[in-house]
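S.K.: predicted model and sequence below, questions to follow.
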Amino acid sequence: MDIHTHAHLDRLRARLLALRRELFAELGDAPRPQDAAMQAPDAKDFKDLAQRDALSRLAEVRERRELSELEAVEAALQRMDGEDYGDCCDCGEPIGLPRLLLMPMAIRCAPCQQRLEEDMRLGHRPAGAALHRHPA
């Protein structure tokens, strides 16, 4: 873990806890997919059915995104408790503090994340947690 002071760790934990509260609030306030479909006007034609379907799908996508982000926050808090927080899951090197301050639930250092995104852009299947060492 490349976090030099407890103040940084406390700041990151506070940020993660704030994100968790926000996500719980958003999930609690968000209409469920079936609720979104019910809010659409009664279906009278194909346009109404399409609108109802679009609202339902949009609500599903939003809920899945928020649940995924909540899982990432929870996982980051667990890594923090287990002292694995701040280490790249691919290469094992420390994730830089500036990256963690921007994205406290990051699991990869910037070089490994860039490599993963490039592989995905090129249509390559990620190799998983292959240990890639990069220069310090």
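M.R.: Cool, the structure landed.

S.K.: alpha carbons only for contacts and neighbour counts from here, please
M.R.: Noted.

S.K.: dump the residue contacts of the residue nearest the centre of the chain.
M.R.: Taking Cα atoms, centre = their mean as the criterion, residue 69 is the residue nearest the geometric centre of the chain, at 3.5 Å. Applying Cα atoms under 8 Å, 6 or more residues apart in numbering, we find residue 69 in contact with residue 23.

S.K.: what separation do you get for it and residue 119?
M.R.: If you measure residue 69 against residue 119 using Cα to Cα, to the nearest Å, the figure is 22 Å.

S.K.: before we move on, which element is the most far-flung residue of the chain relative to its centre in?
M.R.: What lies farthest from the middle of the chain is residue 44; by Cα atoms, centre = their mean that is 38.8 Å. Following DSSP states H and E, there is no helix or strand that holds residue 44.

S.K.: how about it, what does it touch?
M.R.: So residue 44 contacts nothing (Cα under 8 Å, 6+ apart).

S.K.: and the next helix or strand past the longest helix seen in the chain?
M.R.: If you go by DSSP state H, the chain has its longest helix at helix 46-81. Sequence-wise, the next helix or strand downstream of helix 46-81 (DSSP H and E) is helix 97-102.

S.K.: in addition, the following structure is provided for comparison:
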Amino acid sequence: MRDDIDIEALRQRLLDRARELEAMAETRRQAGRTVELDQSRTGRLSRMDAMQAQAMAHAGEARAQDEYRRIQAALKRIDSGDYGDCLDCGDPIGAGRLNFDPAITLCLACAEQREQR
């Protein structure tokens, strides 16, 4: 177990963010519902705006689901004692990096290496 990071504080941040994402899920679902295409009720530009908003809502939902999965994976790593280690090289992830994003999975060197690929 690492002593350079406050794992319990990071766990709480992860849990809080997961609850936020769960609470916002219904709003995102409503924003992404089917666009009404009744031309007698809505003008062409209004329909286009609604379709764009729907597409943005779907993209937002996908990002939220990805973030939720990353949070759940980080919580599992905390429970298993593997939290804070890079998934690629196994070296410790910097404390500042974990404080910035508690769900991060790569050390800076491995993240930079992946970006260069």
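M.R.: Great, that's in hand. Source: prediction; values computed, not measured.

S.K.: tell me which residue of structure 2 lines up with the residue nearest to the centre of structure 1.
M.R.: In structure 2, the residue matched to residue 69 of structure 1 (TM-score structural alignment) is residue 67.

S.K.: look at residue 93 of structure 2 and say how many residues are nearby.
M.R.: 21 (other Cα atoms under 10 Å).

S.K.: can you find the partner of it in structure 1?
M.R.: Residue 93 of structure 2 maps onto residue 95 in structure 1, with residues paired by TM-score structural alignment.

S.K.: with adjacent residues omitted, what lies nearest to that match?
M.R.: Spatial nearest neighbour of residue 95 of structure 1, excluding adjacent residues (Cα to Cα, 6 or more residues apart in numbering): residue 109 at 4.5 Å.

S.K.: wait, the one you found sits on residue 94?
M.R.: Yes - counting by Cα atoms under 8 Å, residue 109 of structure 1 does reach residue 94; the two are 7.0 Å apart.

S.K.: of those two, which one has the most company?
M.R.: Neighbours per residue (other Cα under 10 Å) separate residue 109 of structure 1 from residue 94, with residue 109 holding more: 22 against 19.

S.K.: circling back: name the residues contacting each of residue 109 and residue 94 of structure 1.
M.R.: 87-88.

S.K.: coming back round to it: residue contacts, the residue nearest to residue 95 of structure 1?
M.R.: 87-88, 93-96, 99.

S.K.: residue in structure 2 matching residue 107 of structure 1?
M.R.: Under the alignment (TM-score structural alignment), residue 107 of structure 1 pairs with residue 105 of structure 2.

S.K.: and its match, what is it in contact with?
M.R.: By Cα under 8 Å, 6+ apart, the contact set of residue 105 of structure 2 is 74, 84-87, 93.

S.K.: now do residue 100 of structure 2
M.R.: Counting by Cα under 8 Å, 6+ apart, residue 100 of structure 2 touches no other residue.

S.K.: mind redoing it with 10 Å?
M.R.: If you count contacts by Cα atoms under 10 Å, 6 or more residues apart in numbering, residue 100 of structure 2 has them with residue 10.

S.K.: that one and residue 79 of structure 2: what is the separation?
M.R.: Distance, residue 100 of structure 2 to residue 79 of structure 2, by Cα to Cα: 20 Å.

S.K.: buried residues, stretch 103-116 of structure 1. List them.
M.R.: By 16 or more other Cα atoms under 10 Å, the buried positions in stretch 103-116 of structure 1 come out as 104-109, 111-112, 116.
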